[in-house]
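Asker: Take this sequence and fold it.
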Amino acid sequence: MQPTLRDQLAKEQIRFRFNPPSAPHFGGSWEREVRSVKTALRTTLGAQIVTEEVLRTVLVEVEGILNSRPLAYVSGDVADPDPVTPNSLLMGRPDSSLPQVVYPESDLLSRKRWRHSQILSDHFWKHFVHDFLPTLQARQKWNRERENITFGTVVLIVDEQLPRPLWRVDTVSSILPSSDGRVRTAVVKVKDHTYTRPVARFIRLPALPQDPGDSKK
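Answerer: Sure thing, here's the model as predicted:
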């Protein structure tokens, strides 16, 4: 490490803790994200050989997809769930998708590469939906007691019919308990429409813990 960089890091009280070789599991949650990207890209690209330009474009699209998933919500108004995403923290906005580029008719090579990168990005999104999102949903059988979803819970609504990544975040407006008292179906209101869905189609978003100083104001 360069002395200048080391001195600057020391001023910021930044310390590096390196994992031992051949131990990616030491990374915990962030290594799980790396695995998600690797697995989906391996499935998406397979044995394809793509240009560096296409690969860079796909990786930026993949980054936008992964960083657009909600982490939690911070709004105190249940009617206005404002989810926090990695994009919100990194870029100040929830969406980091690339703008649509219009190439001239004569630039056939760039148009072909752009279409190729979009096809690969869409392929990645499909695998992201089917492989990664199920890990966010509690799908255990009812042999273990779990807390029922309740009115006002902020949820991410799983909807594979929507284009990537435009899933809605809203609150549960009512619940429909089964005869045994368990809630397997709930209703959410999105703008002027209500949707009845099984709770397996919802991903609960936790509220960020409040600063003790905020509660005193």
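
Asker: alpha carbons only for contacts and neighbour counts from here, please
Answerer: Fine.

Asker: So V187 sits against T196, correct?
Answerer: Yes: A contact is recorded between V187 and T196 when judged using C-alpha atoms under 8 Å, the distance being 4.4 Å.

Asker: More neighbours: the two, which one.
Answerer: A count of neighbours by other C-alpha atoms under 10 Å puts V187 above the other of V187 and T196, at 18 against 15.

Asker: So Y195: helix, strand or coil?
Answerer: With DSSP: H, G, I helix; E, B strand; the rest coil as the basis, the three-state label of Y195 is strand.

Asker: So it is in contact with V187, correct?
Answerer: Yes: in terms of C-alpha under 8 Å, Y195 counts as a neighbour of V187; the distance is 5.5 Å.

Asker: residues near V183, how many?
Answerer: Residue crowding around V183 was assessed by other C-alpha under 10 Å; the count is 17.

Asker: so what's the residue nearest to it when sequence neighbours are not counted up against?
Answerer: Spatial nearest neighbour of V183, chain neighbours left out: P177 (4.3 Å); criterion: C-alpha to C-alpha, 6 or more residues apart in numbering. If you count contacts by C-alpha atoms under 8 Å, 6 or more residues apart in numbering, P177 has them with 183-185.

Asker: Please tabulate these in CSV, including the columns secondary structure and distance to A72.
Answerer: Shown next, in CSV, are the contacts of P177 (DSSP: H, G, I helix; E, B strand; the rest coil; distance: C-alpha to C-alpha, whole Å):
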residue, secondary structure, distance to A72
V183, strand, 22
R184, strand, 22
T185, strand, 22
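
Asker: Which of these sits closest to S88?
Answerer: Nearest to S88, judged by C-alpha to C-alpha, of these is T185 at 30.8 Å.

Asker: One more, so I can put them side by side:
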Amino acid sequence: MSIYTLIPIVFIALYLGYWFYIKNKNSQQAQIVSNTDFKAEFANAEKYKNHFLTSELPFLKKAMEQEKIDAFNYASNEYGVASALKDGVKDKLKGMATLGAVRFTTVQTPKYLVLSGKNLHLFDTDTDGEINRHFIFDAARLENSRLTELPLTGSVQAQAQARGNNVKAYKLSLQTDDKPVVLIIYSCLIFTNIAEIPTNPQKTIEAIIIANDFLKQLGDLYPNLKVSLPIFN
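Answerer: Prediction:
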């Protein structure tokens, strides 16, 4: 067997070995998270939230200025095949406008939801991660909004199951004067459109507690937005 034949075989073997190693490691981490006593951990919600805001999201505190952050969560646009096709057409038209000199690709950017009093703040970001839009949904709009659990399929399922058996996904439809703003949120701090594999079980536990705290407070304020939370079942 020549060396040219061996090279791809060795490469494939190394790739498969690495893939199985990562899969096994992720499975072990997910199991650690699944075995956590989340009801006991929920007592630490305030501590986890404050630490996360200080260490990971100081820009949210700055954006909220003097307003209190009662709870927060991550969010992403609902992005299905129709949305992808629509963005593809828009990108193609933009490219045609430059005579093909520039290729455009629409990027789905992270969003942040902040509950402050009875208001829900939605912060959108640009491709550099900077906040570029701020929307406020008051009680009147939230009372006419909807929150429903989503079936775990595709990328939504992959994101949830990588974090154990206690993560659910939800579709949040926020009422506006025009059509609703539709977002995907989880009972964990997750951006749907940013593929990531958790590497620290403790951080995952804290992310689950913070997101469940957000969902619980939202549901306590607005019964129409109350959903079943897996960590309390």
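
Asker: And the TM-score between these chains?
Answerer: Their TM-score after superposition, calculated using TM-score structural alignment, normalised by the length of structure 1, is reported as 0.29; 96 aligned residues with a C-alpha RMSD of 5.2 Å.

Asker: circling back to that earlier point, would you format the contacts of P177 of structure 1 as a markdown table with distance to E61 of structure 1 included?
Answerer: As requested, those are arranged in a markdown table below (distance: C-alpha to C-alpha, whole Å):
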| residue | distance to E61 of structure 1 |
| --- | --- |
| V183 | 37 |
| R184 | 35 |
| T185 | 34 |
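
Asker: Out of those residues, the closest to K112 of structure 1 would be?
Answerer: Relative to K112 of structure 1, and with distances defined as C-alpha to C-alpha, the nearest of the contacts of P177 of structure 1 is T185, at 45.0 Å.

Asker: Now do the buried residues in stretch 29-49 of structure 1.
Answerer: Neighbour-count burial for stretch 29-49 of structure 1 flags 36-37, 39-41, 44 (criterion: 16 or more other C-alpha atoms under 10 Å).

Asker: Looking at those residues, which one is closest to V62 of structure 1?
Answerer: Using C-alpha to C-alpha, the shortest approach to V62 of structure 1 within the buried residues of stretch 29-49 of structure 1 belongs to V37, at 7.7 Å.

Asker: returning to that earlier point: inside helices: which ones of the buried residues of stretch 29-49 of structure 1?
Answerer: The helices in this structure, assigned by DSSP state H, contain 36-37, 39-41, 44 from the buried residues of stretch 29-49 of structure 1.

Asker: and the gap between S117 of structure 1 and T39 of structure 1?
Answerer: Between S117 of structure 1 and T39 of structure 1 the computed distance is 18 Å (C-alpha to C-alpha, to the nearest Å).

Asker: V84 of structure 1 too?
Answerer: 25 Å.

Asker: Same question for Y195 of structure 1.
Answerer: As for Y195 of structure 1, its distance to T39 of structure 1 is 33 Å (criterion: C-alpha to C-alpha).

Asker: Equivalent analysis for K112 of structure 1, please.
Answerer: For K112 of structure 1, the distance to T39 of structure 1 equals 25 Å [C-alpha to C-alpha].

Asker: again with L176 of structure 1
Answerer: Taking C-alpha to C-alpha as the measure, L176 of structure 1 falls 37 Å from T39 of structure 1.

Asker: How about P177 of structure 1?
Answerer: Per C-alpha to C-alpha, P177 of structure 1 is found 38 Å from T39 of structure 1.

Asker: cool, and V54 of structure 1?
Answerer: From V54 of structure 1 over to T39 of structure 1 the distance is 18 Å, taken as C-alpha to C-alpha.

Asker: With E63 of structure 1 instead?
Answerer: If you measure E63 of structure 1 against T39 of structure 1 using C-alpha to C-alpha, the figure is 14 Å.

Asker: Check structure 1 for its longest helix and report it.
Answerer: For structure 1, the helix with the greatest residue count under DSSP H is helix 108-127.

Asker: buried residues in it?
Answerer: Within helix 108-127 of structure 1, the residues scored as buried using 16+ other C-alpha under 10 Å are 110, 113-114, 116-117, 120-125, 127.
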